[in-house]
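*Asks:* Quick one: sequence plus predicted model below, questions after.
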Amino acid sequence: MRLVTGLLLCAAVGLAAIGLFWLLAMPDVSALRTTNPTITALIEARQAQAKEQGRSIGRHWVWVPLSRISPYLRQAVVAAEDASFFSHEGFDWEGLKDAALYDLEKGELKRGGSTITQQLAKNLYLSSERSLFRKAHEALITRSLEQHLSKDRILELYLNVAEWGNGIYGAEAASRHHFMKPARDLSADEAAWLAAMLPAPRRYDPLRKTTALTRRHERILRRMSRVSTRPVTR
């Protein structure tokens, strides 16, 4: 009996310590209401990888407000990454269930089922490791982002920090790099190509239209008409 009590006490202390660590490690996401990040965990990780490999990597990153990003790109990204973005509170439970069943079947953490808010949490603050600990931390940050920020602000942040090629971050840099035009001038077709890149932005290139990329582009174009984006007046 004493052994069981001791084990339960140790487990409780351990969980409390983990909870305290997470609370202390939680970023102040409320600052993102009015302040744009100057660096992200993803950018730092890419720079560290390049340094380890003995090479340099540029950083092309131009911040623009949501009102200066083509509504087609907003539609395309929501259609491709998180169709229920404007209606959920940070988590797509059906997607998470499907991902969990897949991972359970395969016996490893492979699929994410991540929403745009979850991806933003990971890009801004977390490593790319696949672990339950990291996913739990991501969930806490996701909830905090949804509580403190509007949907438009979350989408604005995501579109400005997403990776779109080697050293290419954000919609403006991506549009100028791949299509030689500002993000506000992207057509529906061009927007769908950029959205199609997002699962593997360092592998895909809209100028090299592989079969897989083309199929994803076509699916996104079909879905875009079913996705509404609210007008932005800033």
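*Replies:* Nice, thanks for sending it over.
*Asks:* From now on I want contacts and neighbour counts done on CA atoms only, so please keep to that.
*Replies:* OK.
*Asks:* So the closest residue in space to R130 that isn't next to it in sequence, which state does it fall into?
*Replies:* In this structure, R130 finds its nearest non-sequential neighbour in L109, 6.2 Å apart by CA to CA, 6 or more residues apart in numbering. Following DSSP: H, G, I helix; E, B strand; the rest coil, we place L109 in the coil state.
*Asks:* And for L109, the neighbour number?
*Replies:* Neighbour count of L109, defined by other CA atoms under 10 Å: 15.
*Asks:* what sits against it?
*Replies:* Residues counted as contacts of L109 (CA atoms under 8 Å, 6 or more residues apart in numbering) are 103, 130-131.
*Asks:* and the gap between the residue lying closest to F86 once chain neighbours are set aside and S84?
*Replies:* The shortest distance from F86 to any non-neighbouring residue, by CA to CA, 6+ apart, is to K151 (6.7 Å). The gap separating K151 from S84 is 12 Å, by CA to CA, to the nearest Å.
*Asks:* Tell me which of these two has more neighbours.
*Replies:* Comparing K151 with S84 by other CA under 10 Å, the one with more neighbours is K151, at 20 against 16.
*Asks:* okay, now the one to match up with it:
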Amino acid sequence: MKQIARSGLRFVTLLLICGLALQLYFLVRVALMLVIDPQSTSFQRSEAWRLLSEKHQIVWAQDWVSDAQISDHLKRAVIASEDAGFADHHGVEWEAIEKAWSRNQKAEARAEQTNEQLAKRQAARKADAAAPARATPKLVGGSTISQQLAKNLFLSGERTIARKAQEFVITFMLEALLSKRRILTIYLNNVEWGEGVFGAQAAARTYFRSDAARLSAPAAARLAVMLPAPKRFEKQPGSAYVSGRAATIVARMGAVELP
């Protein structure tokens, strides 16, 4: 029994050492961002691999620009749309996470109820009838810009407790070591704005044939609307929803405090 206990203790100690080493790795990577612009993220590398695997080519648009080369309109639009409290919070908005969790629970319950009803209808039909498509819940997120950056830089998109916990740790590292302005600059240079379109400069050129520095308030608001689902909105960037949502964001932009 003592031998088993010693082996177990050694195993736990090794896990703790590995965990601490991983956190130190992330800490060093974040610290380097004080002076080095990250040229790619974990999400971008996974997207490049997906494009290569599925389409056998990588069509890519990304061009890093400095904070001064990004329109204040775009900064205000993204903050108004994605994270209104960005300048004031310390990385995590717990109330927003709680609200998102509650909404997602209700959405999953509704989807499950719908699927049960579909299954009953299917059972009442002929056995060879085509099975109806299952309902999937529309999930929302309560992540701040800092959390989104932490996930995109280093982590996968899987929804697990371990991944979320690591996201929190990296978020607090970002907030502790980098200024809000630096966090926003890195985010705007790496966030996805369409398939193979990353960063404010590439987005401005792709959708408005302009530089990021010259984006107007309406154009910036349209780009901000696309962020939650860029691959969907890039197909219809001028849709009624995008236009209506953009108008709402423009109305909010005047109250946004830039870091």
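*Replies:* Right, received. Where do you want to start? Source: prediction; values computed, not measured.
*Asks:* And the TM-score between these chains?
*Replies:* Between these two chains, after superposing, the TM-score reads 0.86 (TM-score structural alignment, normalised by the length of the first structure); 223 aligned residues with a CA RMSD of 2.6 Å.
*Asks:* on that earlier part again, enumerate every residue touching the counterpart of the residue nearest to F86 of the first structure in the second structure.
*Replies:* Superposed on the second structure with TM-score structural alignment, K151 of the first structure falls opposite K180. Contacts for K180 of the second structure (CA under 8 Å, 6+ apart) come out as 86-87, 259.
*Asks:* thinking again about what came up before, out of the contacts of L109 of the first structure, which end up buried?
*Replies:* Buried members of the contacts of L109 of the first structure, counted by 16 or more other CA atoms under 10 Å: none.
*Asks:* Can you tell me which of these is closest to L3 of the first structure?
*Replies:* Distance ranking of the contacts of L109 of the first structure against L3 of the first structure, using CA to CA, places S131 first at 30.0 Å.
*Asks:* Next, G238 of the second structure: secondary structure please.
*Replies:* Quick answer, by three-state DSSP: G238 of the second structure is coil.
*Asks:* how about it, what's its match in the first structure?
*Replies:* Aligned partner of G238 of the second structure by TM-score structural alignment: K209.
*Asks:* Pull the number of nearby residues for its match.
*Replies:* By other CA under 10 Å, 13 other residues sit near K209 of the first structure.
*Asks:* can you tell me the helix or strand for the most centrally placed residue in the first structure?
*Replies:* For the first structure, the residue nearest the mean C-alpha position is Q119 (2.3 Å; CA atoms, centre = their mean). In this structure, Q119 of the first structure sits in helix 116-125 according to DSSP states H and E.
*Asks:* How far off centre is that helix?
*Replies:* Taking the mean of its C-alpha atoms, helix 116-125 of the first structure sits 4 Å from the chain's own mean (CA atoms, centre = their mean, to the nearest Å).
*Asks:* Check which helices and strands that helix is in contact with.
*Replies:* helix 41-52, helix 132-148, helix 151-161 (3 or more CA pairs under 8 Å, 6 or more residues apart in numbering; DSSP states H and E).
*Asks:* tell me how far the second one is from the chain's mean position?
*Replies:* It stands for helix 132-148 of the first structure. With CA atoms, centre = their mean, you get 12 Å for helix 132-148 of the first structure.
*Asks:* cool, stretch 25-33 of the first structure as well?
*Replies:* 16 Å.
*Asks:* what's the span of that stretch from first residue to last?
*Replies:* 19 Å.
*Asks:* Check the gap between K151 of the first structure and L194 of the first structure for me.
*Replies:* In terms of CA to CA, K151 of the first structure sits 21 Å off from L194 of the first structure.
*Asks:* so stretch 168-187 of the first structure aligns onto which residues of the second structure?
*Replies:* Going by TM-score structural alignment: stretch 168-187 of the first structure matches residues 197-216.
*Asks:* So what's the gap between the matching stretch and the chain middle?
*Replies:* That offset, for stretch 197-216 of the second structure, works out to 19 Å (CA atoms, centre = their mean).
*Asks:* Helices of the first structure, start to end?
*Replies:* 2-25, 41-52, 71-81, 93-106, 116-125, 132-148, 151-161, 171-179, 188-197, 211-224 (DSSP state H).
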